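> Quick check, what structure comes out for this input:
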Amino acid sequence: MSTLLSFRDVWVEYGDRIIIEKLNLEIEEGSFVSVVGPSGAGKSSFLRLILGQEGPSQGTILMDGAPLKPECGPDRGVVFQRYSVFPHLTALRNTILGMECEKAPVMGRLFGSARRAAEEEAREMLTAVGLGHSLDLYPAQMSGGMQQRLAIAQALVKRPRILLLDEPFGALDPGIRADMHKLIRSLWRERALTIVMVTHDIREAFMLGTRVLALDKRRHDPHAPHRFGATVVYDLPMRERPEEEIDEAGIITIDVNSNN
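Model (predicted):
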């Protein structure tokens, strides 16, 4: 696999507070990277850097060898823990909206053949995430799992290369969560996505990812804790498991090649 993202000596600072320091990392295209770490370890900042919501204070981020601009692009989609859906729109309209904003940024609406093509693409995407029979439902009429499926459809309908997941399954019941695990793994394979997922669930991280990154501070000064940032303290490659193993709670096999 080729390198998709490169972080070269990346620092993130807010005022005199250091969040991420000296991050050097490469992410291969087609990988499923799970990111874990304690609260305040820079996991959300890491996702924002990839999404383009902010740029590094120091260092360089490359995508396909070119500098990544600090702006959100259609090649990156994101799904948050809280369902990022619009309550006044049906599932179909929620899914079409992203395409309308991209293809008709001034008016925010598509018409004629462009509208019909967008509706067809949205229907196909909703069917892919298991909502093919719920096109006319509003979010208030959906379960939590259905709303999260809708959020995934919103993110994927623009065909991003990178899908960012920020605690996407944390608010779901265990049974629904298991279904979502199967869904995201199948979409990752079928659509040749590169996924970067932040999670507090260690088992989820090891079960879904082809690679697990742990972010934390290597050093700590109790007199100036804000002057030390987090970086990758463990980088664990995982063997890819067949789908039937995803629901099993057995021992997880890892290759112990850490970067600490």
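
> use CA for all of it now, contacts and neighbours both
OK.

> And what about the residue of the chain most remote from its centre, helix, strand or coil?
Within the chain, the residue lying farthest from the chain centre (C-alpha atoms, centre = their mean) is His223, at 34.9 Å. For His223, the assignment made with DSSP: H, G, I helix; E, B strand; the rest coil gives coil.

> Before we compare anything, build this one as well:
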Amino acid sequence: MSLLIDNVWKEYGDQIVLERLNMEIPTGEFCAVVGPSGCGKTTFLRMLLGMEKPTRGAMLLDGKPLPDEPGPDRGIVFQRYSVYPHLTVLDNVMLPLEFERSRFFGRFFGAERRRAIGDARSCIASVGLEHAMDKYPSELSGGMQQRLAIAQTLVRRPKILLLDEPFGALDPGTKSQMHDLLLKLWQEEGMTVFMITHDLHEGFKLATRVLSFDKTRRDPQAPGAYGATVIYDLPLDDKAERKPIVEKWKRRTLETQAGMVH
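As a prediction, the model looks like this:
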């Protein structure tokens, strides 16, 4: 699913959060979204998910307006483990399927329920939790809980995966394992991915494209008068070339945040 962002603005009253967003994202792109805290990165993800609407401009998915409510074609994983503590691993992953089914037809029964359980088990196995099907979240480590949250999102086979700092609370070793898992699932599923991260090396390691958000103009007398936009849009096609790009980008980002570049 190709995504077109055409002159999108997001405003709350007289406060402009995002302005002049223009980009085209082809199917299968992995975009790392970076920038200082409070620059509208999560608002951007919420618009992609359908929880927020642009104030101006258009967001088109395969040439059609992006649905203005969350749907099965878009899934999201948050930094905090968004799983249900009173449900087992299997029941947590089954739940999105049951919600979707009950919305239109009622609960699963018979052969249909067995197929849904098979889909959930397969998804759980894909994130390496097949040994923990009957465990509760409190019995899992942080990394395992985040694997569960990813399985819960992937079971509906979304075309667009949204990640809001999904690995920020994990230790370095677990984070590295999650990176490998995410790359594997992305390649297998062919999803388009948007991942917010404050870890520059994580973004450049995983992504095929880095989108850097920040304000290009500021008014000290009216802090909400201008919004953030994409100040750098960096394609990362060749991994061998990424290290010098990372260092150059870090220097320019620090200068921008210090008010040296506008």
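
> Map Pro70 of the second structure onto the first structure.
In the first structure, the residue equivalent to Pro70 of the second structure is Cys72, according to TM-score structural alignment.

> tell me, how many neighbours does the residue nearest to its match when sequence neighbours are not counted end up with?
Of all residues not flanking Cys72 of the first structure in the chain, Gly52 sits nearest, at 4.8 Å (C-alpha to C-alpha, 6 or more residues apart in numbering). By other C-alpha atoms under 10 Å, the residues close to Gly52 of the first structure number 16.

> what range in the second structure matches the helix or strand that contains Asn24 of the first structure?
Per DSSP states H and E: Asn24 of the first structure is located in strand 17-28. Counting by TM-score structural alignment, strand 17-28 of the first structure falls onto residues 15-26 of the second structure.

> With stretch 210-220 of the first structure instead?
Under TM-score structural alignment, the match for stretch 210-220 of the first structure is residues 208-218.

> the strands in the stretch 101-250 of the first structure, which residues?
162-166, 194-198, 211-217, 230-237 (DSSP state E, counting those that start in this stretch).

> wait, doesn't the residue nearest to Cys72 of the first structure sit right on Pro74?
No. Between Gly52 of the first structure and Pro74 there is no contact under C-alpha atoms under 8 Å: 10.7 Å.

> hey, where'd the helices end up in the stretch 51-200 of the second structure?
Secondary structure of the stretch 51-200 of the second structure by DSSP state H, counting those that start in this stretch: the helices cover 89-104, 110-126, 142-154, 172-189, 200-206.

> so which of those comes closest to Val77 of the second structure?
Val77 of the second structure lies closest to helix 142-154 among the helices of the stretch 51-200 of the second structure, at 6.3 Å (C-alpha to C-alpha).

> Just want the angle from that closest one to strand 160-164.
Calculated by axes from the mean of the first three to the mean of the last three C-alpha atoms, to 10 degrees, helix 142-154 of the second structure forms an angle of 150 degrees with strand 160-164.

> so what does helix 142-154 of the second structure touch, helix or strand wise?
Contact partners of helix 142-154 of the second structure among helices and strands, from 3 or more C-alpha pairs under 8 Å, 6 or more residues apart in numbering; DSSP states H and E: strand 74-78, helix 89-104, helix 110-126, helix 172-189.

> ok, average deviation of the last one from the first structure?
This points to helix 172-189 of the second structure. Helix 172-189 of the second structure, aligned to the first structure and superposed, deviates on average by 0.3 Å (mean C-alpha distance after the TM-score superposition for the first structure).

> quick one: secondary structure of the counterpart of Ser39 of the first structure in the second structure?
Here Ser39 of the first structure is matched to Ser37 in the second structure, going by TM-score structural alignment. Following three-state DSSP, we place Ser37 of the second structure in the coil state.
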